[in-house]
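Student: no sequence on this one, just coordinates:
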């Protein structure tokens, strides 16, 4: 497929956006607030500065102060504005200003004596509120990654306890491993809506990091507001909901002919009208070198063994996607009411099966996303407050899987002799539609100070229909549907911000329609079932002073099989198993957060957590000898014990260092082989294909006024470590089934300049020392790679 039209199209789009942004920037005014303590003049960080028009009280902008106590807000025009500043432990400040040109205000805050003995949670930022929850949660802000070429999956890979399982380069399947649990045990949400129904064209592995404001990782017990069925935890990607006008555009070029473009534009009018567009594309040849131990020599039809380095030759990938939202904000009937549309397309060449023993030279898949969305949020003045939110989407997309080659290929890219029947894996021209829907309704009532009651319900639907041009299969003419509904009710009590506890109950409903033989034979027929399950739990946290927080949580949880586990991937690389049973688990979590230093200049945070899981009917994904296909099955009982620890130090907002380490011991507790009294050889053996010891380290420095006054130089270093693990049961004692220990190093350097540092150029190198990196079933990942990026950011 010719790449030039794509590159030309996005280059023209970038030029248009740049011209619009440069024109708009000439009219912007800025208001800089310097917030300090009135008694000693110390700059106050994390103070919330909000600017509203004096006439009409419409929100004009808002920001948090940095370590220097400064917050700069871009305003669209001159006029009279009301400026309010709030910070935990201080009296709220409010004043007015007649803005005729850019100005700087000095604001001195007075200590609120009434709040010294308690924590006023309402004064915290959204990030700080999440960090104070009783759940074992970690957060990461994405600002420092926006100048890199990272996608959301790569950013998540830096979080304590998280490991992204990705078997290749750009566009390869990405699963999240959390606390030792694989991706399908961990639910991923965007603003509380499950991503399970979105096509691969809109996946973690190709969404730019700039889409998110922060990422919340719940390890183990999950609040009911994230109404999914999860055993290992949940990840919530929170987008930026601030009301402002902005244009962000970027383009990057890197190794393996990789191109990435992202344009985000947003406008909010004084009357509350809001429109935003986020468009991005990714392209890569993915022709990096890999190491193999054998290949087929077609000249004499023999297998040649050794250690060979070859280049991937059939792994090209590209996708284009756009997210449009239109609606209103700050209205009497809605804080946010947005109608949206997500459209995307993906083309992916398939280089190999679920492991690298099977190589392809012509297989490919395509997928499209056509998904309308709805967002509604409103806070009502009922009692102490009533919050209502509704989010939903439905994907009308379609997919195509093609396997039509009349020969086989080897890892050298050589074409073998023609075969009697076409197809490298199986002759396929399969057109299918995976219709996915998701909706989440959450209601929170605050009847009295310190008390809240929440109700949440999440519905996800899946149906597949399709037709193969090459063959007629019975299952194509029969239903493949699943409907999952997870509802929860919780009560929370908060005692003066010192101690809070949540108790909750959850109900899971699972409806399934499939074409199968329930006895595992060949007597296929239409089967339909509806099951209901109950779970629940408790989460509590206690604060000792301002620098120590303790957490304890327990949950009896269910995890319902995903549509991919039940019905397969559609391209025949992974086959479904509609007889899978839900997993159940007793989850216990204990966590502690310590802040031994917490001043404007020095901030040190240490987090540690222990987890215990007792799981029944554990679902494990495996590869088999059927030409490298993968499938899932229930493996009985599994016990997991482990923990993770992280620390992070920042100095004066310009220097930071951090590290995290995780260890999890997951073992099979099935003493006997299924249906027999024979002792299982896997009893108390470690669960294979799961990294169990890994960690990250990072350091960065931000330097102002380098070479030119008003500039900012950022240098960010990252190191990743994964200990060796087996991808088959240890009892086989075969080193060839082992993924070796891996250590990789990355570095990113960015330089921002311009009147408001609106221009940024950056360069990065991943896997600096060109180490051999693997994942999943010893799937090799790219070696050393370079990328360069240019970006423009305009805000007012």
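Tutor: The structure has been received and is ready for your questions. Owing to the predicted nature of the structure, the values given are computational and were not obtained by experimental measurement.

Student: Could you use CA atoms for every contact and neighbour count after this?
Tutor: Will do.

Student: What helix or strand is the residue of the chain positioned farthest from its centre located in?
Tutor: Taking CA atoms, centre = their mean, the residue of the chain most remote from its mean C-alpha position is residue 300, at 48.0 Å. If you go by DSSP states H and E, residue 300 is not part of any helix or strand.

Student: tell me which residues of stretch 699-712 are tucked away?
Tutor: 699, 700, 701, 711, 712 (16 or more other CA atoms under 10 Å).

Student: Next, the contact list for the last one, please.
Tutor: Residues in contact with residue 712 (CA atoms under 8 Å, 6 or more residues apart in numbering) are 702, 703, 704, 705, 706, 751, 752, 753, 757.

Student: Name the nearest residue to it, sequence neighbours excluded.
Tutor: Excluding its sequence neighbours, the residue lying closest to residue 712 (CA to CA, 6 or more residues apart in numbering) is residue 704, at 4.6 Å.

Student: how close does the one you found sit to residue 352?
Tutor: 47 Å (CA to CA, to the nearest Å).

Student: again with residue 31
Tutor: Distance of residue 31 to residue 352, given as CA to CA: 56 Å.

Student: Repeat that for residue 534.
Tutor: Residue 534 is 41 Å from residue 352, by CA to CA.

Student: same deal with residue 652?
Tutor: Using CA to CA, we find residue 652 at a distance of 49 Å from residue 352.

Student: Give me the more crowded residue out of those two.
Tutor: Counting neighbours by other CA atoms under 10 Å for residue 652 and for residue 352 shows that residue 352 has the greater number, 20 against 14.

Student: Please, where are all the helices along this structure?
Tutor: Using DSSP state H, the helices found in the chain span residues 4-25, 126-131, 152-156, 563-567.

Student: Next one for the comparison:
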């Protein structure tokens, strides 16, 4: 790590903070609220015919410094409200304070009229690099959250099959648990993966936020290189009922039903967030069939036959808002269950015909409390939950299936189990999460945020086929109690300087974890006779700076020393396919980002982002000494860099074109123990290093009816060939950046070929003033071969039809 560079960087930051305190101040300030007196966050207040203005903070307050003397006109803009102009008179040495109320404006949900800044725009203006996906704009399309995120610059979500299959997020070179997932700013550990990007329909979300490089202290987690925060549509004010139903190929059904009701005073609310996913996932795949007579492998195309997934998720909530004792108190209860059939193992080498997994959460309560104190200068946000999630893993078949679905019984010498060893695991996971956030507004320029997240995890279960302790009275290892406590805290100073031209976020973080349980010796393979434990304590820091050069150009620079603590699954295993390792060390990484965003006019915007990562003690799954189960170990040191480019162009009032590309080069430093030095500086395997997206859409009205509206769209995705396993660097393509030239590989099984996928579709609203739409979409239009995580083949061409309907109960 270059300590001199870091010292100079922070010296620059502190210099900027100091210089800002020397500014002279001629101030116009006040509060922007709605007609009920509720503060409006993110409203734009500008002095007419000038570039001088401000944005309201979390309390609806604004402050314009260095306002001219004399008669002025203030213009106030905010999405969904009438634009307002107010005449004021300013005088020398006499600060002016004025409070303004905005009127609601009737607006169709299918139209996007930007007057001022939406919450998404405010997020994009953050000093931390954030990609914001406004999912409500795509809720009428048959697009999953994975589809939307994969069209975003710099990120790919990998799937091991169809709907409901395991997912792995890859963001700027990091993947898996290095990228944390949140819902409304809360870590999703307590639902044990049941609410994730692979399951949640777009209709239930307002937006998805992708954080790159630096994670804000207010999220309060130990992500190594970024995070995905899914913001629920239930947070939108007002009363409404929204529903959707999607029917697609491979007997796929996806339905949502969301309800939010408030009283006339808007201080009592109840609601429901629910969805159902089902798919047979019986798409065609190219496999190697073993001829029972000759034992030769024959490439054939078959329909997958044991790949079904079904899931339901129901969250019921109620609470109070805008009371003297609470800004918001929300109580919720969640029930969920999913059932996943296993068609194959980690690789698509041989079929599985009976194994399955289930995950059940019968009753998961949560409580969230928000309150403003000290004359609304201090905001308190407390979240608390205690969950129990049951995991079931079954693989006890006394025989095997071939790719044609033919069953063969095992002989007497063979054990049951299709995936290598028998498994009948029932695992109860208990998780208590407490997240506390304090945000104190020091003045109009500075605020201080303190966040602390405590997670207490324990598990116990049974698996008669799993590991046993040594001694006269052996017991199942997984039946012994295992405990894991994790504490992550953050302190952030956020500043707005030079009339909001500079925004800065300076952060310090502390990480602590404590684990206890039984472990397996990595040499003998024996279970330890006594309980063992491990403590981890570490500090981190980060800073993000955004500089607004002018109204059209913004630049960001960020630096963070990040830490990721091991997850409970990595430490304790799952009782069947992976075993415990309580000695895991945390991953650490130095992350740096530099980005520039340019908006030449209302129709064209471009941006670029450069990033650098140096990571140590990377956690990876390796084969244990038993050669049956896997174990997580600290293995890799990884260093890499990358560049992202994106652009959006709108023209002729009807058409939009968006494109982006990402190049990233991540390589291990040297080689790992047990590897040959031929793998020095090898690329990290199973990660795409170049991919791009291109899309176009057109919006028309009065096509078939006087009030109808039609949107047609096309999405294109390209992934350059990449490597399934580590290969010597001199065998890579010898052209520029490895993108051109000829590879020295002769074994085509070691790389994943290039992929081109086209999606086309349309959405039709018979009456644009009503909230009903019909959508039709074709994914993978040209039926190309598509591969994903570990070269798992995904579905070919598929057809989707989607109906959406919303009833708005708000008075007009």
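Tutor: In hand now; what should we look at? None of the values given here were measured: they were computed from a predicted structure.

Student: Superposing both, give me the TM-score.
Tutor: The TM-score (TM-score structural alignment, normalised by the length of structure 1) is 0.82; 700 aligned residues with a CA RMSD of 3.1 Å.

Student: follow-up on the earlier one: overlap between the contacts of residue 712 of structure 1 and structure 2?
Tutor: Retained contacts for these in structure 2, judged by both residues aligned by TM-score structural alignment, their matches' CA atoms under 8 Å, are 702, 703, 704, 705, 706, 751, 752, 753.

Student: Map the fifth one across to structure 2 for me.
Tutor: With TM-score structural alignment as the criterion, residue 706 of structure 1 lines up with residue 703 in structure 2.

Student: where's that match relative to residue 761 of structure 2, distance?
Tutor: In terms of CA to CA, residue 703 of structure 2 sits 16 Å off from residue 761 of structure 2.

Student: Can you tell me which residue sits nearest the middle of structure 2?
Tutor: Against the mean C-alpha coordinate of structure 2, by CA atoms, centre = their mean, the closest residue is residue 228 at 2.1 Å.

Student: Which residues are in contact with that one?
Tutor: For residue 228 of structure 2, the contacting residues are 179, 180, 181, 182, 208, 209, 210, 211, by CA under 8 Å, 6+ apart.

Student: right, and the pair among the residues you listed with maximum separation?
Tutor: Between all members of these, the longest pairwise span (CA to CA) is found for 179 and 208 and amounts to 14.1 Å.

Student: So for these two, which sits in the more crowded spot?
Tutor: Per other CA under 10 Å, whichever of residue 179 of structure 2 and residue 208 has more neighbours is residue 208, with 27 against 22.

Student: Quick check: the more buried one touching residue 229?
Tutor: Yes: applying CA atoms under 8 Å, one finds residue 208 of structure 2 in contact with residue 229, separated by 5.8 Å.

Student: still on that earlier bit, I'd assumed residue 765 was in contact with the match of residue 706 of structure 1.
Tutor: No: checked against CA under 8 Å, the pair residue 703 of structure 2 and residue 765 is beyond contact range at 10.2 Å.

Student: Give me the common contacts of those two.
Tutor: Contact criterion CA under 8 Å, 6+ apart; residues bridging residue 703 of structure 2 and residue 765 by contacting each: 709, 710.

Student: for the alignment partner in structure 2 of residue 179 of structure 1, what are its contacts?
Tutor: Following TM-score structural alignment, the counterpart assigned to residue 179 of structure 1 within structure 2 is residue 172. Counting by CA under 8 Å, 6+ apart, residue 172 of structure 2 touches 154, 155, 212, 225, 611, 642, 664.

Student: Also residue 641 of structure 1?
Tutor: By CA under 8 Å, 6+ apart, the contact list for residue 641 of structure 1 reads 610, 611, 612, 613, 664, 665, 666.

Student: Structure 2: which residue goes with the first one?
Tutor: To tie it back to what came earlier, the one meant is residue 610 of structure 1. So, by TM-score structural alignment, residue 610 of structure 1 is matched to residue 610.

Student: First-to-last residue distance for stretch 198-207 of structure 1?
Tutor: 12 Å.

Student: Identify the residues contacting that stretch?
Tutor: Stretch 198-207 of structure 1 is touched from outside by 151-154, 170-174, 280, 282, 319-321, 344-346, 367-369, 395, 397, 436, with contacts defined as CA under 8 Å, 6+ apart.

Student: Excluding sequence neighbours, find me the nearest residue to the counterpart of residue 357 of structure 2 in structure 1.
Tutor: Superposed on structure 1 with TM-score structural alignment, residue 357 of structure 2 falls opposite residue 365. Leaving aside its sequence neighbours, residue 365 of structure 1 sits nearest to residue 401 (CA to CA, 6+ apart; 4.5 Å).

Student: wait, the one you found sits on residue 362?
Tutor: No: Residue 401 of structure 1 is beyond contact range of residue 362, at 11.2 Å (criterion: CA under 8 Å).

Student: my read: residue 617 of structure 1 touches residue 668, true?
Tutor: No: using CA under 8 Å as the test, residue 617 of structure 1 is too far from residue 668 to be in contact (10.9 Å).

Student: Mutual contacts of those two, please.
Tutor: With CA under 8 Å, 6+ apart as the test, residue 617 of structure 1 and residue 668 both reach 636, 637.

Student: between those two, who's got more neighbours?
Tutor: Neighbours were counted for residue 617 of structure 1 and for residue 668 using other CA under 10 Å; residue 668 has more, 21 against 18.

Student: matching residues in structure 1 for the longest helix along structure 2?
Tutor: If you go by DSSP H, structure 2 has its longest helix at helix 3-20. Here helix 3-20 of structure 2 fails to align to any part of structure 1, judged by TM-score structural alignment.

Student: residues in contact with residue 775 of structure 2?
Tutor: 140, 141, 142, 761, 762, 763, 764, 801, 802, 803.

Student: Alright, that wraps it up for me.
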